[in-house]
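Q: Model the structure of this input:
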Amino acid sequence: MKATIWHNPKCGTSRKTLAILQETPGVEVEVIDYLSTPYTHAKLSQLIADAGMTPGQALRLMGTDAQERGLPDMDDAAILDAMVAHPAYVNRPFVETDKGVRFCRPQDKVHDIL
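A: Reported below is the predicted structural model:
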């Protein structure tokens, strides 16, 4: 099974999720450092929708200026545009397999799609 993780190596939850993927037999892991290789608008929109979330729910507030910029009060389209332009606004990690997409916070949610 192939699993793709949109990863931030500085994030503990992202590192723990990646470790679960790497330790699971039969899982081929693709790691995308989304701060270096930003999301496309289409991919981020798809990941958020497939995870059953809205852009507002996937917005990272901690450690960003999203709150000060008023992003939580914007509509989903504006939030998504800001996330594509500034990937640090995307909470993490997202993992995609052929069984679906999960926002893996906490990291154990990744087991749902393995």
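Q: contacts, neighbours, all on C-alpha from now
A: Fine.
Q: show me the contacts for Gln107.
A: 13-14, 16-17 (Cα atoms under 8 Å, 6 or more residues apart in numbering).
Q: give me that answer again for 6 Å
A: Applying Cα atoms under 6 Å, 6 or more residues apart in numbering, we find Gln107 in contact with 13, 17.
Q: any idea how far Gly12 is from it?
A: Look at Gln107 and Gly12: by Cα to Cα, to the nearest Å, they are 9 Å apart.
Q: Overlap in contacts, the two.
A: Counting by Cα under 6 Å, 6+ apart, nothing touches both Gln107 and Gly12.
Q: At which residues are the strands of this protein located?
A: 2-7, 28-33, 94-97, 100-103 (DSSP state E).
Q: Before we compare anything, build this one as well:
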Amino acid sequence: MDITIYHNPNCGTSRNTLALIRNTGVEPRIVDYVSKPPSREVLTDMIARSGLSVRAALREKGTPYAELGLDDPSLGDEALLDAMLAHPILINRPFVVTPMGVRLCRPSELVLDILPLPQQGPFTKEDGEAVIDAQGKRTAKNV
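A: Purely as a prediction, here's the structure:
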């Protein structure tokens, strides 16, 4: 199964998303995008295939977003992409690529929409929220 996660191990949402992928029995390709950012072409393709704008794929919290003046609405996609590639922490996370599509998985449960295989058992997020029940089905809150 060809699944790739652009992962930041310091991010709880990214860790939960990775765990949901693994709960299908698949070990994805894990790209630590902070140390090995995707190429401009790959990043542009992921953003487009996920249905997001470049600006919507930017992460503000815990990044140099404000210091770099990226809140300036006159900045175009090319300038935003330049900033994301120069400072990969600006790429929102986690992006997941599967044969069923590409998603920015915030919240982590969004990955369930593009996983080709079902969940194999219960899953609870790090914060204690139950996402998948004992039968491998989404909980009522996550349908």
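Q: So which residues of structure 1 form helices?
A: Assigned by DSSP state H, structure 1 shows helices spanning 12-23, 41-50, 76-85.
Q: mind putting these in JSON lines, mean neighbour count included?
A: Formatted as JSON lines, the helices of structure 1 follow (neighbours: other Cα atoms under 10 Å):
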{"stretch": "helix 12-23", "mean neighbour count": "18"}
{"stretch": "helix 41-50", "mean neighbour count": "16"}
{"stretch": "helix 76-85", "mean neighbour count": "19"}
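Q: could these be laid out in TSV, adding distance to Lys2 of structure 1?
A: TSV is the format used below for the helices of structure 1 (distance: least, Cα to Cα, whole Å):
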stretch	distance to Lys2 of structure 1
helix 12-23	10
helix 41-50	16
helix 76-85	24
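Q: Which among those is found nearest to Gly56 of structure 1?
A: Judged by Cα to Cα, the one of these that comes nearest to Gly56 of structure 1 is helix 76-85, at 6.3 Å.
Q: Give me the distance from the closest one to the chain's centre.
A: Centroid separation between helix 76-85 of structure 1 and its chain, computed with Cα atoms, centre = their mean, to the nearest Å, is 14 Å.
Q: Equivalent analysis for stretch 79-90 of structure 1, please.
A: Taking Cα atoms, centre = their mean, one finds stretch 79-90 of structure 1 lying 11 Å from the centre of the chain it belongs to.
Q: if I look at the residue sitting nearest the centre point of structure 2, how far off is Leu68 of structure 2?
A: Residue closest to the mean C-alpha point of structure 2, counted by Cα atoms, centre = their mean, is Pro94 at 1.9 Å. Distance of Pro94 of structure 2 to Leu68 of structure 2, given as Cα to Cα: 22 Å.
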